[in-house]
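Chemist: After the sequence you'll find the predicted model.
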Amino acid sequence: MTLTASFAVSMLVLIVLGFTALLASDVLKAESSGWRDYTERAAQTEELRVRLKERHAEIFADPASPIAGNPEGDVTLVQFFDYNCSYCRAAAPIVRQAKDADAGLKLVYKEFPILGSGSRFAAQAALASRKQDKYEEFHSALMGHSGAINESSTLDIAERVGLDVHQLQRDIQDPVVMAAVERNLALGLDLRITGTPSFFVGDEIVRGLVDLQAMQGFIAEARRQVGE
């Protein structure tokens, strides 16, 4: 082997060794980063479970939160939602189908207006409609609206479903109604809810839109845990 060829081979070996060392370093960094992400997620999950226990009654049994389905159901599904959230609108028929198909399911509505003043007005209006025994009908109509939800559209929808709009406007300003919305917002903040829809079923949180099969799977798992 000539001197030039020997030098070339040596350089190739050094390059390969250097690349191997660099690759190993990258792998170690990736593993370290992955482990760190895993431990952070595990810590966040454990923290959420603690908060769920601490605020269980506020989540699942607040009398200011409307309910549907079976009030004595063995499984409770809690939904945090905003009327201007397109994913919440898409989730509404899925939640309704899950409720209608399950005689043992209790549904709890958590008004969670995070998308502006129109959402807050609609949330207060929805809670105020309970005084006229129209919550579920009004809620469904708000969720079925295709445009922006604001004060004007909310009152139009209220009139369409047969609410006394003048009474509703008075009841919207009821401090009890306003306080209920504020409690929901504070509760969601404490539970690290940053988007809608968000669901609680059993001891689990489900973030975002899921299909009916997945929703029923979460409910079935919660029921299994209740039976243990």
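Modeler: Okay, I see it. Numbers count the residues shown, from 1 in each chain.

Chemist: From here on, just use CA atoms for contacts and neighbour counts.
Modeler: OK.

Chemist: what residues does stretch 16-36 touch?
Modeler: Applying Cα atoms under 8 Å, 6 or more residues apart in numbering, the set of residues contacting stretch 16-36 from outside is empty.

Chemist: Go again with 10 Å.
Modeler: 10, 11, 12, 13, 14, 15, 37, 38, 39, 40, 41, 42 (Cα atoms under 10 Å, 6 or more residues apart in numbering).

Chemist: Just confirm the second one is within a helix.
Modeler: Just to be clear, that refers to residue 11. Yes - according to DSSP: H, G, I helix; E, B strand; the rest coil, residue 11 belongs to a helix.

Chemist: number of nearby residues for it?
Modeler: Applying the criterion other Cα atoms under 10 Å, we find 12 residues in the vicinity of residue 11.

Chemist: now swap in residue 7 and tell me
Modeler: When neighbours are counted by other Cα under 10 Å, residue 7 comes out with 12.

Chemist: Same check on residue 95?
Modeler: The criterion is other Cα under 10 Å. On that basis, residue 95 has 20 neighbouring residues.

Chemist: swap in residue 212?
Modeler: Residue 212, neighbours per other Cα under 10 Å, totals 16.

Chemist: Please name the residues that touch it.
Modeler: In this structure, residue 212 makes contact with 91, 93, 94, 95, 96, 97, 98, 218, judged by Cα under 10 Å, 6+ apart.

Chemist: right, and residue 170 touches residue 178 too?
Modeler: No - no contact is recorded between residue 170 and residue 178 when judged using Cα atoms under 10 Å, the distance being 12.0 Å.

Chemist: Structure two is appended below for comparative analysis:
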Amino acid sequence: MMLEVVQGLCESNNFDVHDFDSGIDGVRSKIAVPYKYGEGNQEYYVLLQSDDVSDEFLKSLAIDGSEELMGRLELLDFTDESFRKNSTLILCCSSVSVSDSVLLQFEENPYFFKKNVITYSGEELSSLKGKLNGDFNNERLNSLLAESGGDLFELFKTMGFQKGHYYPLLIRLITKLPFVHYLPQSNNLENLDEFVREELMESDLKMLDYILSEEYSIEDKISSDWERL
């Protein structure tokens, strides 16, 4: 279940996750509460999942449903006066159940909650859960993001994945969950220099060696050239 993955990510990022009754038929619901005495994000995350989401459901949830949901949540013991202004609704649903236009309208609706929708297919979810294997740390997500030396990200940009691959769902999670952060990978400068040299012609290599042999930095050289323009 997608909700279990999102819960795992919340708990690994210092949130307490509680069940609550949303009052919405067919919707499983949880709330991720920030640690009261910890540092970091003080946002609340309302986590919903439904296997029967439609355009009509989203239109209803955007305003009337969200107002009722907000009222229920404000009565809970683990929300306080900051909840109304610091809460994000995360809805998990099938990727084929709603139209893109209505989904966008829902996410851009400014009332009661900030709103994000995580769409997925059963095949994507099964594949991602197998990759995570119960490890929901940011480091694990980032290692999957950079898997195969960045080749998977290039495939993602060109839409080259077969149906059901976990990587597009991974990107959606990192994009839709604000507390999940991308951790930049450190560059291996020796490998970078080797890569650059392999791609240059002999005349360009001589120019590169000339630039690197100068007593002043390339930044100084660029600055000097710019001043002469």
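Modeler: Looks like it arrived, so ask away. Note that this is a predicted model, so its numbers are computed, not measured.

Chemist: Mind checking the TM-score on these two?
Modeler: The pair, once superposed, lands on a TM-score of 0.24 when counted by TM-score structural alignment, normalised by the length of structure 1; 99 aligned residues with a Cα RMSD of 6.2 Å.

Chemist: what secondary structure does residue 78 of structure 1 sit in?
Modeler: Residue 78 of structure 1 falls in the strand class when you classify it by three-state DSSP.

Chemist: quick one: the helices in structure 2?
Modeler: If you assign secondary structure with DSSP state H, the helices in structure 2 sit at 2-12, 55-60, 66-74, 100-108, 122-132, 138-145, 151-157, 167-176, 189-199, 202-213, 218-228.

Chemist: packing partners for the longest one?
Modeler: If you count contacts as 3 or more Cα pairs under 10 Å, 6 or more residues apart in numbering; DSSP states H and E, helix 202-213 of structure 2 packs onto helix 189-199, helix 218-228.

Chemist: Redo those as TSV? Include distance to residue 107 of structure 2 and mean neighbour count.
Modeler: Converted to TSV, those look like this (distance: least, Cα to Cα, whole Å; neighbours: other Cα atoms under 10 Å):
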stretch	distance to residue 107 of structure 2	mean neighbour count
helix 189-199	40	11
helix 218-228	44	10
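
Chemist: so can I have JSON lines of those showing distance to residue 124 of structure 2?
Modeler: As requested, those are arranged in JSON lines below (distance: least, Cα to Cα, whole Å):
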{"stretch": "helix 189-199", "distance to residue 124 of structure 2": "34"}
{"stretch": "helix 218-228", "distance to residue 124 of structure 2": "46"}
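
Chemist: Can you say which of these is nearest to residue 15 of structure 2?
Modeler: Using Cα to Cα as the criterion, the shortest distance between residue 15 of structure 2 and these is 37.6 Å, found for helix 189-199.

Chemist: ok, back up a step: identify the farthest-apart pair in the contacts of residue 212 of structure 1.
Modeler: Taking Cα to Cα as the measure, the contacts of residue 212 of structure 1 reach their widest spread between 93 and 218, a distance of 16.7 Å.

Chemist: Looking at these two, which one has more neighbours?
Modeler: For residue 93 of structure 1 versus residue 218, the count of surrounding residues by other Cα under 10 Å is larger for residue 218: 19 against 15.

Chemist: can you map out the strands along structure 1?
Modeler: Secondary structure of structure 1 (DSSP state E): strands at 67-69, 75-81, 105-111, 198-201, 204-207.

Chemist: In helices, which of the contacts of residue 212 of structure 1 appear?
Modeler: Counting by DSSP H, the contacts of residue 212 of structure 1 contribute 91, 93, 94, 95, 96, 97, 98, 218 to helices.

Chemist: Go ahead and confirm the second one touches residue 143.
Modeler: Yes - taking Cα under 10 Å as the definition, residue 93 of structure 1 is a contact partner of residue 143 at 9.1 Å.

Chemist: ok so, going back, ok, the ones in helices among the contacts of residue 212 of structure 1 vs residue 117 of structure 1, which is closest?
Modeler: Relative to residue 117 of structure 1, and with distances defined as Cα to Cα, the nearest of these is residue 91, at 21.9 Å.

Chemist: Noted, bye for now.
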